[in-house]
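1. With the sequence up front, the predicted model follows.
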Amino acid sequence: MNTHASIRRSGQPNPPAPQPVTLRQAFWYWLKLGFISFGGPAGQIALMHTELVERRRWISERRFLHALNYCMLLPGPEATQLAIYIGWLLHRTAGGIIAGALFVLPSLAILIALSWIYMAFGHVPAVAGVMYGIKPAVVAIVLAAAWRIGSRTIKNAVLAAIALAAFVSIAVLRMPFPLIVLGAALAGFAGARLSPQRFDLGGAHPGNATSYGPALIDDDTPTPAHALFSWRRLATVVLAGAALAMSAWLLLAWLFGVHSPLAQMGWFFTKAALMTFGGAYAVLPYVVQGAVDHYGWLSAPQMIDGLALGETTPGPLIMIVAFVGFVGGWTHALFGPAALPAAGAAGAAVATLFTFIPSFVFILAGGPVVESTRGNLHLTAPLTAISAAVVGVIASLAVFFGGQVFFAGGQLQPAAIVIGLAACIALFRYKIGTIPLIAACAVAGLVLSYWHG
């Protein structure tokens, strides 16, 4: 996501310095952002830049880009982590927790409602017709994601070879996703020593920043006391995060059993959270392997439907895990056949909690060491190699979804292929946004359902 390229100079005289921001004011902003953050990570980061850098000037562009560069190196949803980072920088730990929670909770509530409608009424002809049209759009969206990340990441033959190897490993050899990530990291680690220029892709540098006037946290604003590095603080945050995750998992294991779906979800989505290099699309193959193939929480067609729902709601796309948890809780009737919605909501909440705990720990613990992580090739080269592998993994996901959609039930689906091709043209040629694309394909599917019904 080349958010930096979209930033333009305002060309206006410098306004006066903004007034200090209270935690209450920040609370209402983060809550608003949680409800309007459509458009995936690029759109969400653009929203924050427009509001926090250009209009409100809570943070300077240089500091904004510096935080963004750090978040893009981490596993996890970078837009969410950026919100946590800025909230933490403004109002300490409480500010970071509020910013991250409000970025996620609205989309969780909306997805729980949509998941309930899907499970309760998914076989109604109108709903089925809408989903028939949306599924080919999802295939096109995944292909576009692979192209977008690939055009940013694969700059030479070595990185292309890593991407191809990752594709073959997961699509043909069926290797586990964590093993592919490990192999790519090792390749990058070796590459930093043998051919460092091939793994040094550069990127946005704070020196390219534009000034929109004095900011509350400006370029030369001294680092707040709470953001100064301390080994003691680092250890405290890491241990607190680990204790929270472990306590929550032990509670689930005690209430429902170690091998219960909720306890399994807690452990699985913690691992998934540590695998999300390159964004949500990168971890989806791992989620498919675990949730569909291993645990059987949902089917492959349901997984595609969940991705479609995730694309139409605000918040990070990784919130598809809430749909996975909801369907898993519902299909396993965790609380009995009379309480299926409650079981689904519990599964969605557990999946979300364990997916996002690592993101809070990464920012609250690692924020003070941001400066030491910038420009260190020995750190960034393995992540560059992982990003290249992610392209191959996402391409394999598009192939997997395409097989499910275009050959549903073992039969060729000409109408789905036509919708998929039209969606690809709309995305690649005309740069249509995700929401209008899904809406148009949903209408096409609905019309087809009535045409054949």
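-> Good, I have the coordinates. Numbering: from 1, shown residues only.
2. use CA for all of it now, contacts and neighbours both
-> Fine.
3. Starting from the helix or strand hosting residue 111, tell me the next helix or strand along the chain.
-> Residue 111 belongs to helix 78-121 when assigned by DSSP states H and E. Heading C-terminal from helix 78-121, the first helix or strand you meet, by DSSP H and E, is helix 125-153.
4. gap between that following helix and the chain center?
-> How far helix 125-153 lies from its chain's middle: 16 Å, per Cα atoms, centre = their mean, to the nearest Å.
5. And it, what's buried?
-> 126-147, 149-150, 153 (16 or more other Cα atoms under 10 Å).
6. ok, and here's another one to check against it:
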Amino acid sequence: MVAPSTRDSEAPDHPSFLEALKVWARIGLLSFGGPAGQIALMHRTLVEEKRWISERRFLHALNYCMLLPGPEAMQLATYVGWLLHGTRGGIVAGALFVLPGFLCIVVLAATYAMFQSSDVLASLFFGLKAAILAIVVEAVLRIGKRALTTPFNRLVALFAFLALFAFSVPFPVVVLSAGLAGYIAARWRPDMIATKAPIGDESAVIQDGPEDRRGAGWARAGRILLIWGGLWAAPLLLILPLAGPANVWTSIMGFFSQMAVVSFGGAYAVLAYVAQQAVETYGWLAPGEMLDGLALAETTPGPLVLVLTYVGFLAAFREAGGLDPLLSGVLGAGLATWVTFIPCFLWIFLGAPHIERLRSSPALAGALATITAAVVGVILNLAIWFALHVIFAEVGTASFGPISMPLPALETLDPLALALGIIAAMTLFLYKLGLLPTLAICGGLGLLLGALGFI
């Protein structure tokens, strides 16, 4: 039997802040594919390649982030950044996760607002969607392989998937029910959810060692609430004196602040409500424009919740008042993004120290581990939803009593989208070319099909 190498058996050196900054920037630039692909990318980079955090600590952080409103992948990056380098590490990790996507969305939203459509962009996005579909499927398989290690966890994942896909159970109900089931099982039948120690945990910078009690005091919690709550409300100090209480800016701030609190389950979970309010209540968007925004968010790096940046841009662009419309749009996008993501830092910096203390509680750890199993079902549901809308032009709903599930119109099957999806899967699974080459190949094929007149 060959002894493990020194590199495999010993933890790497703790990364410097500059080294971590470069890695967070790379993750931010490559964070395509929605939460499933983003979590898979961070797992591959932080757990497998860099070995900065153990598998168990990574999943523990993910479990907490799945309970929070807002984009779980961005919050997971903030959490791990905080573990590595404290508050400044969390700020840098979270900000760099959002910044590339924000800049892309602003540019694309400006293009969309001025030209409404672009054949080149449409062709590029057509190819990228196929690549993203394969990336999301890979993420389901990768995370499921690690989280579904017992029959109980597999059953939880199945029930979570069916609850969302067939019965339209609200996302928070699914997650809280899974946590309650895990808590009960951990107390009465711990063998049902017990898992083997993940391979490689002993060789990570951040291991599953003694509980981390730093920053768990109530005085610090008060400071965190004051600082980040103040930053959340700070735009009002400019808006109210300059524009008064009744204008597009206060509407954007109030509406998206509300979304930051209730957006459990990510962009998909709030898409229908945001579309309804933006179209019918505020008149910011025309019918169908929300799906165009989601398409932009799906094919750019960063959280899918950046679709709210697109809505903020169009709202301010179309109600610019005395400002230049483009400048107004950029300011509206920045305001919507600010009030959407500042609360994410609040949730992490306020809660993460206390969540770290809970790692020594078997019952609570069991609850969080079971939530991870439910998350696999959640991501599978999102993957199927996304696949149906990529491959079919029309997707309706089939209802049978309490059962209500998406049903594609088979005659609207897009053979080109299906073919590109197969090519993306072969590139990723068969030839193992990786994320960036898969995106490049599919994006290039989309542009070629557009140039030949097939799209």
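-> Perfect, I can see it now. Just so you know, these numbers come straight off a predicted model, no measurement behind them.
7. on that earlier part again, direction-wise, compare the helix holding residue 111 of structure 1 with helix 125-153 and give the angle.
-> Angle of helix 78-121 of structure 1 versus helix 125-153, following axes from the mean of the first three to the mean of the last three Cα atoms, to 10 degrees, is 160 degrees.
8. on contacts alone, who are the packing partners of helix 78-121 of structure 1?
-> If contacts are counted by 3 or more Cα pairs under 8 Å, 6 or more residues apart in numbering; DSSP states H and E, helix 78-121 of structure 1 sits against helix 23-36, helix 40-48, helix 61-73, helix 300-311, helix 320-331, helix 340-366.
9. one more time with 6 Å
-> With contacts taken as 3 or more Cα pairs under 6 Å, 6 or more residues apart in numbering; DSSP states H and E, helix 78-121 of structure 1 sits against helix 23-36.
10. Now the helix it packs on: buried residues?
-> The neighbour-count check on helix 23-36 of structure 1 (16+ other Cα under 10 Å) flags 23, 26, 27, 29, 30, 31, 33, 34, 35, 36 as buried.
11. repeat for stretch 256-271 of structure 1
-> Of the residues in stretch 256-271 of structure 1, 261, 262, 263, 264, 265, 266, 267, 268, 269, 270, 271 count as buried by neighbour count, 16+ other Cα under 10 Å.
12. what's in contact with it?
-> In this structure, residues lying in contact with stretch 256-271 of structure 1 by Cα atoms under 6 Å, 6 or more residues apart in numbering are 252, 253, 354, 355.
13. By neighbours, which of these wins?
-> Comparing the contacts of stretch 256-271 of structure 1 by number of neighbours (other Cα atoms under 10 Å), residue 355 comes first, having 27 neighbours.
14. Who are the contact partners of that one?
-> By Cα under 6 Å, 6+ apart, the contact set of residue 355 of structure 1 is 269, 270, 273.
15. Closest to residue 96 of structure 1 out of those?
-> residue 273 (18.4 Å; Cα to Cα).
16. For the closest one, give its distance to residue 374 of structure 1.
-> When distance is defined by Cα to Cα, to the nearest Å, residue 273 of structure 1 is 23 Å away from residue 374 of structure 1.
17. Those two: who's more crowded?
-> residue 273 (22 against 15).
18. Distance check, the nearest residue to the more buried one once chain neighbours are set aside against residue 384 of structure 1.
-> Closest residue to residue 273 of structure 1 apart from its sequence neighbours, by Cα to Cα, 6 or more residues apart in numbering: residue 355 at 5.0 Å. Distance, residue 355 of structure 1 to residue 384 of structure 1, by Cα to Cα: 23 Å.
19. For residue 49 of structure 2, give its distance to residue 8 of structure 2.
-> Residue 49 of structure 2 sits at a distance of 11 Å from residue 8 of structure 2 (criterion: Cα to Cα).
20. Over to residue 383 of structure 2?
-> For residue 383 of structure 2, the distance to residue 8 of structure 2 - Cα to Cα - is 34 Å.
21. How many residues are close by residue 452 of structure 1?
-> So residue 452 of structure 1, with other Cα under 10 Å, has 6 neighbours.
22. What strand or helix carries residue 255 of structure 2?
-> For residue 255 of structure 2, the host element (DSSP H and E) is helix 248-262.
23. Could you point out the helix or strand that follows that helix?
-> Counting by DSSP H and E, what follows helix 248-262 of structure 2 is helix 266-276.
24. so what secondary structure elements neighbour that next one?
-> On a contact count with 3+ Cα pairs under 6 Å, 6+ apart, helix 266-276 of structure 2 meets no helix or strand.
25. what range in structure 1 does stretch 164-181 of structure 2 sit on?
-> Per TM-score structural alignment, the counterpart of stretch 164-181 of structure 2 in structure 1 is residues 170-187.
26. Report the buried residues of the matching stretch.
-> Here stretch 170-187 of structure 1 shows 170, 171, 177, 180, 181, 183, 184, 185, 186, 187 as buried, counting by 16+ other Cα under 10 Å.
27. And stretch 94-107 of structure 1, by the same measure?
-> Of the residues in stretch 94-107 of structure 1, 95-107 count as buried by neighbour count, 16+ other Cα under 10 Å.
28. tell me the contacts of residue 328 of structure 1?
-> Residue 328 of structure 1 touches residue 297, counting by Cα under 6 Å, 6+ apart.
29. so residue 183 of structure 1 is in which element?
-> Going by DSSP H and E, residue 183 of structure 1 is part of helix 177-194.
30. That helix vs structure 2 - mean distance after superposition?
-> Taken over the aligned residues, the distance from helix 177-194 of structure 1 to structure 2 averages 2.1 Å (mean Cα distance after the TM-score superposition for structure 1).
31. Can you tell me which helices and strands that helix packs against?
-> If you count contacts as 3+ Cα pairs under 6 Å, 6+ apart, helix 177-194 of structure 1 packs onto helix 377-406.
32. now with 10 Å?
-> Helices and strands touching helix 177-194 of structure 1, by 3 or more Cα pairs under 10 Å, 6 or more residues apart in numbering; DSSP states H and E, are helix 157-171, helix 261-273, helix 280-287, helix 377-406.
33. who wins for proximity to residue 45 of structure 1 among these?
-> So among those, helix 280-287 is nearest, using Cα to Cα, at 15.1 Å.
34. Could you check how far the closest one is from the centre of its chain?
-> So, by Cα atoms, centre = their mean, the centroid of helix 280-287 of structure 1 is 9 Å from its chain's centroid.
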